[in-house]
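Participant: sequence plus the predicted model coming up.
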Amino acid sequence: MNALLKSLPLLLATSTALAAPHQHGQAYLDMVLEPPTLLISISSPLANLTGFEYQPATKEEQSRWEQVKQDMQTPDLLIRLPEDADCSLSRVLLQSPFATAGAHDHGDHGDHGDHGDHGDHGDHQHADLMAEYQYVCARAEALRQLELPIMQKYPDIERLRLQFIAPDRLHRIDINAGQGHVELP
């Protein structure tokens, strides 16, 4: 197995951790390609997605939180890869901001640890949501553009900071509100 592929989880975690302080209105999309594997990580302050950053307290907040988790389990609702790349989703990992230490949402296995008591309604609380997706792409060279429905679905994301790492290229692109398409140079 190639060294880049072995280090993909670390690269994604590091790039997200180093990205910037928690900033409402901004989210991060990190992509690492080591053909045929493509890893994608989306990280955002929870407020961009739900309108709040604490454990849901009302039925309305719980409903909104459940919808966000469902959306994050369906990456085509957030980012669409070119059909020519022939990519198949092989894994989904959702890291819940409300999980107890060490607990994560995995794939389609439902909720794990979303009932921890980590937040209150105070302004000092910050919560981020991160989703990771792994694909196998039969024609990875066709990954030259992306559709980004996440920008319309979650209008509180004013800027999406895209980082794309591939064996032959490294690009950082800022995508602003209203942009639903991006070319990967």
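Facilitator: Received, thanks. Numbering: from 1, shown residues only.

Participant: C-alpha only now, for contacts and for neighbours.
Facilitator: Noted.

Participant: which residues touch Met31?
Facilitator: Contacts for Met31 (Cα atoms under 8 Å, 6 or more residues apart in numbering) come out as Leu12, Leu38, Leu39, Ile40, Ser41, Leu162, Gln163, Phe164, Ile165.

Participant: and Asn176, how far from Pro149?
Facilitator: 13 Å (Cα to Cα, to the nearest Å).

Participant: so between these two, which is more surrounded?
Facilitator: Between Asn176 and Pro149, counting by other Cα atoms under 10 Å, Pro149 is the more crowded of the two (18 against 14).

Participant: what about the closest residue to the more buried one other than its chain neighbours, neighbour count?
Facilitator: Nearest residue to Pro149, sequence neighbours excluded (Cα to Cα, 6 or more residues apart in numbering): Leu78, at 5.0 Å. Around Leu78 there are 18 other residues, counting by other Cα under 10 Å.

Participant: structure B:
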Amino acid sequence: MTFLSHALGALAFTGLAATMPLAASAQARAHVHGQIKLDIAIEGPTVVIEMESPLDNFVGFEHAPKTDAEKKAAADAVAQLRAADQLFKIDPAANCKLGPVTLRSAALGLGKAEAGAEGHADLDGSFAFNCTKATDAKFIELGLFNAFKGLRQVDAQIVTPDGQSKRSLKRPNARLSWGGGK
């Protein structure tokens, strides 16, 4: 069993899967340019971030890259997302290190992505962090706004052992906090 499947299984076990659309189908999702949805779960020694986003937020288009410029934009975006510890800087109190990163996009040929509605392509991801004190985390500094200029809003659902919360951030605010985080 992989780390991510274990973490997601733990969410289902605790009954949180019903409140977090971790396995939502592409058709069931709202596809809003400039907006990213994050589901953040802190469970045991792990922090798992599930991301749903239109491809346009990262590369400025919603189709398989055709030109050299589009191919470079796609490659650059994928490289930035794979370096997730630069985009999601978890509260140092949790002492986290980046674990497995999985990206999914039918348009980019990544992972087992579901095709979106015609004319709409997504780039979704799973980012796992292994921590020595995950439950001490009270915030994540998001580097997404700096990295991706088309992004205007982040909507997050956060589940910790202490409860659930929802947060929205709009550019330029970059700190996603919960449980007393500043």
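Facilitator: Nice, I can see it. Please read these numbers as outputs of a predicted model, since none were measured by experiment.

Participant: how much does the top helix by length along the second structure stray from the first structure?
Facilitator: Assignment by DSSP state H gives helix 68-82 as the longest helix of the second structure. Once fitted to the first structure, helix 68-82 of the second structure is off its aligned match by 0.5 Å on average (mean Cα distance after the TM-score superposition for the first structure).

Participant: what span of the first structure is that helix aligned with?
Facilitator: Mapping helix 68-82 of the second structure onto the first structure (TM-score structural alignment) gives residues 59-73.

Participant: just the buried residues of that stretch, please?
Facilitator: Using 16 or more other Cα atoms under 10 Å as the test for burial, stretch 59-73 of the first structure gives Glu61, Arg64, Trp65, Val68, Lys69, Met72, Gln73.

Participant: with stretch 82-96 of the second structure instead?
Facilitator: Arg82, Ala84, Asp85, Gln86, Leu87, Phe88, Lys89, Ile90, Asp91, Ala94, Asn95, Cys96.

Participant: now the fourth one: which helix or strand?
Facilitator: Assigned by DSSP states H and E, Gln86 of the second structure belongs to helix 84-87.

Participant: tally of neighbours for the counterpart of Ala13 of the first structure in the second structure?
Facilitator: Using TM-score structural alignment, the partner of Ala13 of the first structure in the second structure is Leu22. Neighbourhood size, Leu22 of the second structure [other Cα under 10 Å]: 20.

Participant: what's near enough to touch Leu22 of the second structure?
Facilitator: Asp39, Glu50 are the contacts of Leu22 of the second structure under Cα under 8 Å, 6+ apart.

Participant: how about 10 Å then?
Facilitator: Leu8, Leu11, Ala12, Leu16, Leu38, Asp39, Ile40, Ile49, Glu50, Met51, Glu52, Ser126 (Cα atoms under 10 Å, 6 or more residues apart in numbering).

Participant: compare those and tell me which is most surrounded.
Facilitator: Leu38 (26 neighbours).

Participant: would you map the helices across the first structure?
Facilitator: Under DSSP H, the first structure gives helices at 3-6, 8-19, 46-50, 59-72, 150-153.

Participant: what comes into contact with the fourth one?
Facilitator: Outside helix 59-72 of the first structure, the residues within contact range by Cα under 10 Å, 6+ apart are 42, 46, 49-52, 54-56, 58, 73-74, 77-78, 92-96, 105, 107-108, 110-111, 129-133, 150, 153-154.

Participant: centroid residue for the first structure?
Facilitator: Ile42 (1.6 Å; Cα atoms, centre = their mean).

Participant: thought it was touching Val92?
Facilitator: No. Counting by Cα atoms under 10 Å, Ile42 of the first structure sits too far from Val92 to count as a contact (11.3 Å).

Participant: overlap in contacts, these two.
Facilitator: Joint contacts of Ile42 of the first structure and Val92 (Cα under 10 Å, 6+ apart) are Met72, Pro75, Ala131, Glu132, Tyr133.
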